[in-house]
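Enquirer: Provided below are the primary sequence and the corresponding predicted coordinates.
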Amino acid sequence: MVDSIKGILSGQQGAAAPRAADGGREAESFSKLLKESINKVNELQNEAGKAMEKLAKGEDQSIHATMIAAEKANVSFNMMVQVRNKILKAYEEIMRMQV
């Protein structure tokens, strides 16, 4: 669970470094970071779903591994929602600024 969060955060640390002259490349890397993070959350959700299916069918799947996969997916999804909320709050704050 912590490894998946570290993987997402390690990508964010590299993208947060400012680039002096080229704002387009910075925006592109932020966009790429968001897409990669969403894809990672989607992968974890799919893995959890497959693990639950295997458990329900009675295939060789332990309940322990299934619950770990489900919790990883849950934590990563909740983190994604919180990041989304922070981005929306920042956007709303920018929109409230007076020029």
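Expert: Arrived safely.
Enquirer: from now on I want contacts and neighbour counts done on CA atoms only, so please keep to that.
Expert: Will do.
Enquirer: measure the spatially most central residue of the chain to residue 5 for me?
Expert: Nearest to the mean C-alpha position of the chain, counting by Cα atoms, centre = their mean, stands residue 37 at 3.9 Å. As for residue 37, its distance to residue 5 is 10 Å (criterion: Cα to Cα, to the nearest Å).
Enquirer: same deal with residue 84?
Expert: With distances defined as Cα to Cα, the gap from residue 84 to residue 5 amounts to 16 Å.
Enquirer: check it against this one:
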Amino acid sequence: MSVQGIDQVLGELRSMSALASGQPVAKATEAGAPDFAELLKQSIDQVNQVSQGAQAQQAAFQSGDSDANLQDVMVSLQKASLSFQTMVQVRNKLVTAYQEVMNMQV
């Protein structure tokens, strides 16, 4: 997830928080920017692509492909694992933020 994407997610969370507390919402996003759902979907798709690429490299190594070496397979598997763990942590933070917004008194 890029810095711009994180800033956009934080902006969305701030605007939801302001809306829930009854404060006026300042719209600071640009007109052509993707919405939160689209950004989240793109991030999940990227994690999925990394995971599928790592699995393909692993299968090629296991089948004895001469182009696949152990170091590249291990690095790609670690990248896939790290990206998945990051996605899970982002999901946990989003669920926590959602619960906090829902628990706010209006």
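Expert: Okay, I see it. Please read all numbers here as calculations on a predicted model, not as lab measurements.
Enquirer: tm score of chain vs chain?
Expert: Put the two chains on top of each other and the TM-score (TM-score structural alignment, normalised by the length of the first structure) is 0.77; 91 aligned residues with a Cα RMSD of 2.7 Å.
Enquirer: can you pull out the helices in the first structure?
Expert: All helices of the first structure, identified by DSSP state H, fall at 2-15, 23-57, 63-96.
Enquirer: circling back: and the closest residue to the residue nearest to the centre of the first structure other than its chain neighbours, how many neighbours does it have?
Expert: In space, and not counting its chain neighbours, residue 37 of the first structure is closest to residue 8: 6.3 Å by Cα to Cα, 6 or more residues apart in numbering. With neighbours defined by other Cα atoms under 10 Å, the count for residue 8 of the first structure comes to 21.
Enquirer: what does the one 5 residues further on give?
Expert: For residue 13 of the first structure, the neighbour count with other Cα under 10 Å is 9.
Enquirer: from residue 37 of the first structure, how far out is residue 65 of the first structure?
Expert: If you measure residue 65 of the first structure against residue 37 of the first structure using Cα to Cα, the figure is 23 Å.
Enquirer: can you find the partner of residue 60 of the second structure in the first structure?
Expert: Per TM-score structural alignment, the equivalent position to residue 60 of the second structure in the first structure is residue 54.
Enquirer: doesn't residue 65 make contact with that match?
Expert: No: the pair formed by residue 54 of the first structure and residue 65 falls short of the contact definition of Cα atoms under 8 Å, at 10.9 Å.
Enquirer: please point out which parts of stretch 46-64 of the first structure sit buried.
Expert: Under the neighbour-count criterion of 16 or more other Cα atoms under 10 Å, stretch 46-64 of the first structure has 47, 48, 49, 51, 52, 54, 55 buried.
Enquirer: neighbouring contacts of it?
Expert: When contacts are defined by Cα atoms under 8 Å, 6 or more residues apart in numbering, stretch 46-64 of the first structure is touched by residues 65, 66, 69, 70, 73.
Enquirer: how about 10 Å then?
Expert: Contact partners of stretch 46-64 of the first structure, identified using Cα atoms under 10 Å, 6 or more residues apart in numbering, comprise 40-45, 65-74.
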